[in-house]
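Novice: Sequence plus the predicted model coming up.
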Amino acid sequence: MTTAIEVMRRHRSIRKFTEQPLSREQREAIMAAAQAAPSSSFLQASAVIRVTDPELRGRLLPLCGNQAYVVGAAEFWVFCADFHRHLQWVPAAKTGFAEQLLIGAIDTALMGQNALTAAESLGLGGVFIGAVRNHPHELSELLALPKGVIPLFGLCLGHPDQDPEPKPRLPAALMFFENGYPAHQDEALMGDYDERVRHYYRSRTGGNKDMSWTGQIGETLAREARPFMLEFLHRQGFCLR
């Protein structure tokens, strides 16, 4: 197995960090790795806001679910889909199409994953922050995001101060298929996986959380998440047609 594969398979979300900062060399290496990610039609439809002002991080904290590591991590980056840049340099460019939201989201997610993998290869750790979408209007104002730019996720990076157990993933047979999507999936295999997830949560929380994967999905998908999102996308010039 290659070193790169070993780094990716060892991934754990890190939520506790030491006070040690990243070096400039580490930061620049992570940025370079992020920019090396594939880009649809070479549009490079992403922007990353590195939040270094402690006061600004404090103001972002309640907008990001009050997750303490947003303030405590050595680095906090906000990854955005960006078509403002294209309009700035090519005013005649046609934007607002739904497909462009997919391009921006995919390109930016690839950048984010490259960044985290690069950080982990340097012995660092991190965690993605989807909660930057909890209050997108207010967060966009604080970060001065113009029309054509939307925040997708944050990334905390730093030196790990914990060593958590990797979270068990779905069995490959329930995710990778050949020549088409199966009409039925293996119920016994899912049952075994549900029990593995229960054991993981019980172990991680000292018995305070006892939930299967399907139970968690049932809770998560029982209601619409962020019902304000379509209106925000329209305000920022996305999904207009």
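Specialist: On my side now, so go ahead. Since the structure is predicted, the reported quantities are computational estimates derived from the model, not experimental observations.

Novice: contacts and neighbour counts: CA atoms only from here.
Specialist: Fine.

Novice: residues in contact with residue 31?
Specialist: The contact partners of residue 31, taken as Cα atoms under 8 Å, 6 or more residues apart in numbering, are residue 115.

Novice: Next, count neighbours for the nearest residue to residue 211 once chain neighbours are set aside.
Specialist: Spatial nearest neighbour of residue 211, chain neighbours left out: residue 198 (5.1 Å); criterion: Cα to Cα, 6 or more residues apart in numbering. Counted with other Cα atoms under 10 Å, residues neighbouring residue 198 total 19.

Novice: Below is an additional structure, to be compared with the one above:
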Amino acid sequence: MNDVIGLLQRHRSIRKFKPDEVPEEALEAIIRSAQMASTSSNVQAYSVIAVTNPDTKRALSVVAGNQLHVEQCPVLLVWCADLSRDRLACEREGVEMVSGTMENFIVATVDVALAAQNAAIAAESLGLGIVYIGGIRNNLREATRLLNVPKLVYPVFGMCLGYPEQESSLRPRLPLRAALHRETYEQAAQAEAIAEYDRTTRDYYIERTKGKRDTTWSKEMADKFKRPARTYMREYLEEQGFRFD
């Protein structure tokens, strides 16, 4: 329909990067674009830590499950939900901030996700590639130590950034009718949409791996959700000053 929609619909994750540095002006343009994302009540409850130090990237790659691209990408952006700056603003006005609510936790987490996606689009418009790194939540205490993260801040995910050195294929998404509902939630349409998507993903994996991987989206989801993951998260978040009362 237009260049922006075309860019969005060509998104692919990049896990192999050229060694070229990301120019400072490009990085600043990307973060300024992130800052223009929608934010709840203008709280702007996020911060971004740009990591280029090889030792830090290497340590964070271990945290993320030994993902080599975390170590090898030119820049690792660590996106943090951040209420600490809002607390400082309250203190300037002599107000004690009520931070420990589920709502404030959600606001900060949503804010950082919106900003990061703006950054991803901006990066891709400049010919750069990205991949999100949820694996940084494998050990947030170690990530917190490495990045000197203060209270009321927590790293939500990383983002590898650099110039692509691979041509990865587009991963198919669920059929539109699975995601788009009209007027009310259409539960009846989900089973058929999932069955269709299972056929699509099975063909995709067989073609992509030349027959070495024969699976479906349902099988992947069953494997992912059959056991609890990162069960320490609530305890860690409470250590960081977030509360869920």
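Specialist: Good, I have the coordinates. Keep in mind the model is a prediction, meaning the values are calculated, not measured.

Novice: which residue lines up with the residue nearest to residue 211 of structure 1 in structure 2?
Specialist: Aligned against structure 2 by TM-score structural alignment, residue 198 of structure 1 finds its counterpart in residue 202.

Novice: One more: residue 162 of structure 1?
Specialist: Checking TM-score structural alignment: residue 162 of structure 1 goes with residue 166.

Novice: can you give me the helices for structure 2?
Specialist: Using DSSP state H, the helices of structure 2 run over 3-9, 24-35, 54-63, 68-72, 84-92, 102-125, 140-147, 176-179, 190-208, 217-225, 233-239.

Novice: Now these in CSV, please, with extra columns for distance to residue 45 of structure 2.
Specialist: As requested, the helices of structure 2 are exported to CSV (distance: least, Cα to Cα, whole Å):
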stretch, distance to residue 45 of structure 2
helix 3-9, 25
helix 24-35, 10
helix 54-63, 23
helix 68-72, 25
helix 84-92, 7
helix 102-125, 5
helix 140-147, 17
helix 176-179, 28
helix 190-208, 34
helix 217-225, 29
helix 233-239, 15
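
Novice: which ones are touching the aligned partner of residue 150 of structure 2 in structure 1?
Specialist: Under the alignment (TM-score structural alignment), residue 150 of structure 2 pairs with residue 146 of structure 1. Counting by Cα under 8 Å, 6+ apart, residue 146 of structure 1 touches 84, 140, 236.

Novice: What is the aligned counterpart of residue 48 of structure 1 in structure 2?
Specialist: With TM-score structural alignment as the criterion, residue 48 of structure 1 pairs with residue 48.

Novice: neighbours of residue 171 of structure 2, just the number please.
Specialist: 14.

Novice: what's the distance between it and residue 139 of structure 2?
Specialist: 28 Å (Cα to Cα, to the nearest Å).

Novice: same question, residue 104 of structure 2
Specialist: Going from residue 104 of structure 2 to residue 139 of structure 2 by Cα to Cα gives 23 Å.

Novice: before we move on, the earlier item: ok, and the closest non-adjacent residue to the match of residue 162 of structure 1?
Specialist: residue 16 (6.1 Å).

Novice: again, but for residue 86 of structure 1
Specialist: residue 93 is the one closest to residue 86 of structure 1 (Cα to Cα, 6+ apart), at 7.0 Å.
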